[in-house]
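Undergrad: model this:
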Amino acid sequence: MSEKTWTITRRTVLGLAAGALALGAAVTAPFGGAALAADPFKVGFVYVGPIGDHGWSYQHDQGRLAVEKQFGDKVKTTYVENVAEGADAERVINQLAQSGHDLIFTTSFGFMNPTAKVAKRYPNVKFEHATGYTRADNLATYAARFYEGRYPVGVIAGRMTKSNVIGYIAPFPIPEVVRGINAFTKGLHSVNPEADVKIIYVNAWYDPGKEREAAETLVAQGADVLVQHTDSAAAMQLAEEKGLTAFGQASDMRQFGPNAQATAIVDNWNDYYVARVQAAMDGTWKSEDTWGGLNTDMVHMADYGPKVPEEVKAEANAIIEKIKSGEFQIFAGPMKDNQGAVRVEEGKVASDKDLLSMDWYIEGIDAQLPKK
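TA: Now for the predicted structure:
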């Protein structure tokens, strides 16, 4: 963890411990001893990055703001940003639970174990963890099928590349990221089997410096299209500077690359957060696993950029509609990994269990999957 992240997290935890949960608060406490007739329902959010990352944490915070807009003074929201995965996360989550929050959303894969630990301590508090798989009576899980957006992105990249080299900036080799790389590569090779995907892991979700350095390295290796699963706009900005093509991650990044961005995979948490807060407030909340995709609008594609040809837009739109309807299955067999082993047999489709544990690259990726 960087010194900067520690400073922010440490101050936040101390502030929480002092009862000063001011970050993101929608309602302030009244002066005097009289309590409000109806205390607001308290909802907390824990973010791995800053809300200004214009990517993952930014989109989750847009969901928090949607909750505030929907419920007004019936709900009080709190957010804590720049929380490192591990012990710091457990302290922050624990303090949110201890300070009277009724529902807590933790929004990074590395928050899974800390969330589960705290949920055991506070059985009357409801918890929801994004992208994980550990559940309990008071702990639900949720995620979006981001990989559904990566297949049409691969198709667009395959049509638009001139160098046949695609640069892919990845954070960590976890199943969510590997699924995305595989889905992208399947889409790419469906229209351009000669294109090569070069992958660099930066071992961070949000680190503009590392992301920029990775993008520069990939461009030096011949990439004229940049794809990312990291959260800053650094790669998009570089693509704009150099006249390349890029794809936004988690949110629409066109402001950073008005000419470079072909489209973006946008994570839409607004409806989900509003619905889950409503359920928690009216007593219908239950622990469950939600995994929405293009067909539920948890994942949707940003408007196409000016460089995308009309015929490519039409091709991508047709594929998106087939994914939405279920007519097209991205991970249908036969599928081999890049070592030649059959992973999905002909006539079968990879199950959700298979997707959630995906730890192999598909045929056509000339790289070794790094160890976690």
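Undergrad: From here on, just use CA atoms for contacts and neighbour counts.
TA: Noted.
Undergrad: Can you name every helix or strand that whichever helix or strand Tyr79 is part of contacts?
TA: Under the criterion of DSSP states H and E, Tyr79 resides in strand 75-80. Judged by 3 or more CA pairs under 8 Å, 6 or more residues apart in numbering; DSSP states H and E, the packing partners of strand 75-80 are strand 41-46, helix 56-71.
Undergrad: Report the buried residues of the longest one.
TA: Just to be clear, that refers to helix 56-71. 56-68 (16 or more other CA atoms under 10 Å).
Undergrad: Out of the helices and strands packed on strand 75-80, the one nearest Ala89 is which?
TA: Closest to Ala89 of these, according to CA to CA: strand 41-46, at 8.1 Å.
Undergrad: Which residues does that closest one contact?
TA: Contact with strand 41-46 is made by 64, 74-81, 83, 92-93, 96, 100-107, 277, 281, as judged by CA atoms under 8 Å, 6 or more residues apart in numbering.
Undergrad: Pull the distance from it to the chain's centre.
TA: 19 Å (CA atoms, centre = their mean, to the nearest Å).
Undergrad: quick one: that strand to strand 75-80, angle?
TA: Strand 41-46 and strand 75-80 are oriented at 20 degrees to each other (axes from the mean of the first three to the mean of the last three CA atoms, to 10 degrees).
Undergrad: In contact with Val349, which residues are there?
TA: By CA under 8 Å, 6+ apart, Val349 lies in contact with 329, 331-333.
Undergrad: who are the neighbours in contact with the residue nearest to the spatial centre of the chain?
TA: Centroid check for the chain by CA atoms, centre = their mean gives Trp56 as the closest residue, at 5.0 Å. Shown in contact with Trp56 (CA under 8 Å, 6+ apart): 49, 231, 249-251, 267.
Undergrad: want to put them side by side, so please do this one too:
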Amino acid sequence: MSEEYRKALRRGERDLRRDTSAGIYPYLPALDSVLAPGDTAGEVRLGTMEIPLDMVAGTRTEGRQRSFSRTFMPVLAPTTEFAAKWSNLYAIQTTEGFRDPVKVYEYMHRFYVQEGNKRTSVMRYLGAYSIEAEVTRLLPKQWDAPERRLYGEFLEFWRAVPTYDIEFSREGSYRRLAALLGRDLVSPWSDEAVRELTSTYQYFRSLYQRAGGSHLDATCGDALLAYLSYFPDERLLDTPPSIVVERLGRLWSELALAGPREDVVLVSEPEAEPTSRGGVLSRLSYHTPYSPANPLRLAFLYERPLATSSWARAHDAGRLEVEKRFNGTVQTVAYDNCSSPDDFTAVVDAAVEQGVRVIFTCSPTLMANTAKAAIAHPEVHFLNCSCNLPHSRVRSYYGRMYEAKFVTGALAASFATNHRVGYQANVPMFGSVAEINAFAIGAALVDPKVKVRLVWSTRGGDSLYHRMANEGVTVMSGSDVTAPWDDPLALGLYQMVNGRVHNLALPVWNWGRYYDLIVQGLLNGSWQDSGDAARPQAVSYWYGMSSGVIGLSLSDDLPYYSRKLVDQLTHGIERGVLDPFAGELRSQAGVVQPAGSPRLRELDVVSMDWLNDNVEGILPANWHPVDETSLAGGLGGGLSAGGVTGEARP
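TA: This next block holds a predicted model:
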């Protein structure tokens, strides 16, 4: 009996004891015991290929289950025939190598050995990365669960890039990886491109494990995708190992967030403000180190020039309001036209040099650059105006604009005479679908027969009313921030009367109030670290009408009962007794949740990917909320989908 078998046996016995004490089944899982009758929809023979050994999860049948630990180490006594055969196979592999491939079944991106369990065990003992195998794929019958959808995306990736090595835990990741590499998954990649990707992955994997990445929930593929999003412009294989490892150390918390957990904390209401008497300064905690002699310095970065961007000007007005309100305890500086990465980096470096310790970047398209700057300047607090773009080092802030849309939807239906209203959406980002649906639900509460005609704006396109003219729609919800090029009055909710725009209501942002709330928290010391590398959290402020950051501006000539309708609905939302996403919800495809259900979770509202049953229209092709990071630049993409653009959601 070889000494190597005894060493492998000791490892197997150790693994058995560890798993047993942890309450984990200590032997190999058998695929036949995992699958229930009818779980599969057929099989596909893929041929012979190299497969990663760490994806070999078990055996096909129960016969050899108890011969190995869960880690494929042997557990039978050294005196058995099994031990002699294992030792013989070890000698063959170390002298001449195995000649025949093992036979495996692949199911849901894991392999189960039909023939060759001992060979697999020997290779695992030797620390090999892969093993040659004849692979037969078993296709699942059902595809509606998240893990099944993710596997379906892997199959899409496989058709273009036939390699098993790379695995993700989040939907949309395979497409984002291809986009980062300047490719797609529509057509097969060349052999050279496949070799380049697999070499890159294996190089990164070795360094990731060296740096301790195995303690994170994220897969190595998740970590690679996050790494490439920060350093997309260089060839990883040309980057020295020391630099990669150093970067991994700085990106640890971001890599942890790349995994499957939902660690985005949505703060839906601000903390109660201090109620001490006196002026603004008396509202500050006596623990604050800031004063007019030692002010808190803030910087505001805008993507576009102030002269041409109404979105940037709205934020800048809020900046000036905050600076005035705190009477010298807070000082601010603004930088516009920061869209290019080089300009952004230069501005941040200059601001930090001037003593700025809090930086607001006022567009979701700036999140990628913001996250990189946060890594480079850990002494600075960064906030980005977006929702649900998870970064542990960057807090985000946005508004529950869907509440205002719910109210304007009800108002729109009260003015429509033909059960039809129009709705123009600007950018399909997180939260915007909730706004569409809230508008449609509000309209249906007033008129159960109403239909909401949804269109997506395009740069330089006609106004909404021009697009709706042939459909007989006269009441419309257009852009809330930027008027269309051909009619500066076509903002918010309006009605066409005798060919002229009659404004009814306009949802508004109160950025001065929003920045006041955030700055109060900073001055009062309520800003806490968002987590450590072991359990990081991404924090997103998502305030609404109750906190005063979202409101409605009504036309002076709005009829009395229309104004009363708005007041009643607004009051119900502000008190928390009215919510468009509570109770039964119906999408174009059917019931989303039954009657009597509580309101949707905040994360489900933010990432909504369905349209209400009275909406006539579709979401842009190939759009899904998990792609928001790429839409907003978080993974190198631009803020557009299917040609959709617009400054109202910058």
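Undergrad: May I have the TM-score of the superposed chains?
TA: In this superposition the chains share a TM-score of 0.74, using TM-score structural alignment, normalised by the length of structure 1; 315 aligned residues with a CA RMSD of 3.1 Å.
Undergrad: quick revisit: could the helices and strands packed on strand 75-80 of structure 1 be laid out in TSV, adding distance to Tyr272 of structure 1?
TA: Converted to TSV, these look like this (distance: least, CA to CA, whole Å):
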stretch	distance to Tyr272 of structure 1
strand 41-46	14
helix 56-71	8
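Undergrad: in which helix or strand would I find Thr482 of structure 2?
TA: Judged by DSSP H and E, Thr482 of structure 2 forms part of no helix or strand.
Undergrad: To what extent is it buried, counted in neighbours?
TA: 19 (other CA atoms under 10 Å).
Undergrad: what does it align to in structure 1?
TA: Matched by TM-score structural alignment, Thr482 of structure 2 corresponds to Ser232 in structure 1.
Undergrad: Correct me if wrong: Phe328 of structure 1 contacts Lys322.
TA: Yes - the pair Phe328 of structure 1 / Lys322 is scored as a contact, 5.2 Å apart, by CA atoms under 8 Å.
Undergrad: Narrow the contacts of Trp56 of structure 1 to those in strands?
TA: Members of the contacts of Trp56 of structure 1 lying in strands (criterion: DSSP state E): 249-250, 267.
Undergrad: Can you show me the helices along structure 1?
TA: Taking DSSP state H to define them, one finds helices in structure 1 at 3-17, 56-71, 87-98, 112-121, 146-160, 175-191, 208-220, 234-242, 270-282, 310-325, 352-356.
Undergrad: among those helices, which is nearest Asn295 of structure 1?
TA: Nearest to Asn295 of structure 1, of those and by CA to CA, is helix 310-325 at 4.5 Å.
Undergrad: can you tell me what part of structure 2 that closest one aligns to?
TA: With TM-score structural alignment as the criterion, helix 310-325 of structure 1 aligns to 560-575.
Undergrad: Next: stretch 186-196 of structure 1.
TA: Mapped onto structure 2 using TM-score structural alignment, stretch 186-196 of structure 1 covers residues 441-451.
Undergrad: show me what contacts the aligned partner of Thr78 of structure 1 in structure 2?
TA: Structural alignment (TM-score structural alignment) places Thr78 of structure 1 against Val333 in structure 2. The contact partners of Val333 of structure 2, by CA under 8 Å, 6+ apart, come to 297-300.
Undergrad: Also Val178 of structure 1?
TA: So Val178 of structure 1 contacts 358-361 (CA under 8 Å, 6+ apart).
Undergrad: at 10 Å instead, please
TA: Val178 of structure 1 makes contact with 147, 170, 172, 184, 355-362, 369, according to CA atoms under 10 Å, 6 or more residues apart in numbering.
Undergrad: same deal with Glu471 of structure 2?
TA: Residues in contact with Glu471 of structure 2 (CA under 10 Å, 6+ apart) are 420, 422, 453, 465.
Undergrad: roughly how far apart are the equivalent of it over in structure 1 and Ala157 of structure 1?
TA: Mapped onto structure 1 by TM-score structural alignment, Glu471 of structure 2 lines up with Gln221. According to CA to CA, to the nearest Å, Gln221 of structure 1 and Ala157 of structure 1 sit 17 Å apart.
Undergrad: Val197 of structure 1 now?
TA: Applying CA to CA to Val197 of structure 1 and Ala157 of structure 1 gives a distance of 11 Å.
Undergrad: higher neighbour count, the two?
TA: Set Val197 of structure 1 next to Ala157 and count neighbours by other CA under 10 Å: Ala157 wins out with 32 against 24.
Undergrad: Tell me how many other residues surround the aligned partner of Ile518 of structure 2 in structure 1.
TA: Here Ile518 of structure 2 is matched to Arg276 in structure 1, going by TM-score structural alignment. Applying the criterion other CA under 10 Å, we find 17 residues in the vicinity of Arg276 of structure 1.
Undergrad: any idea how far Arg276 of structure 1 is from Ile51 of structure 1?
TA: To Ile51 of structure 1, Arg276 of structure 1 is 21 Å away according to CA to CA.
Undergrad: what does Val202 of structure 1 give?
TA: With distances taken as CA to CA, Val202 of structure 1 is found 20 Å from Ile51 of structure 1.
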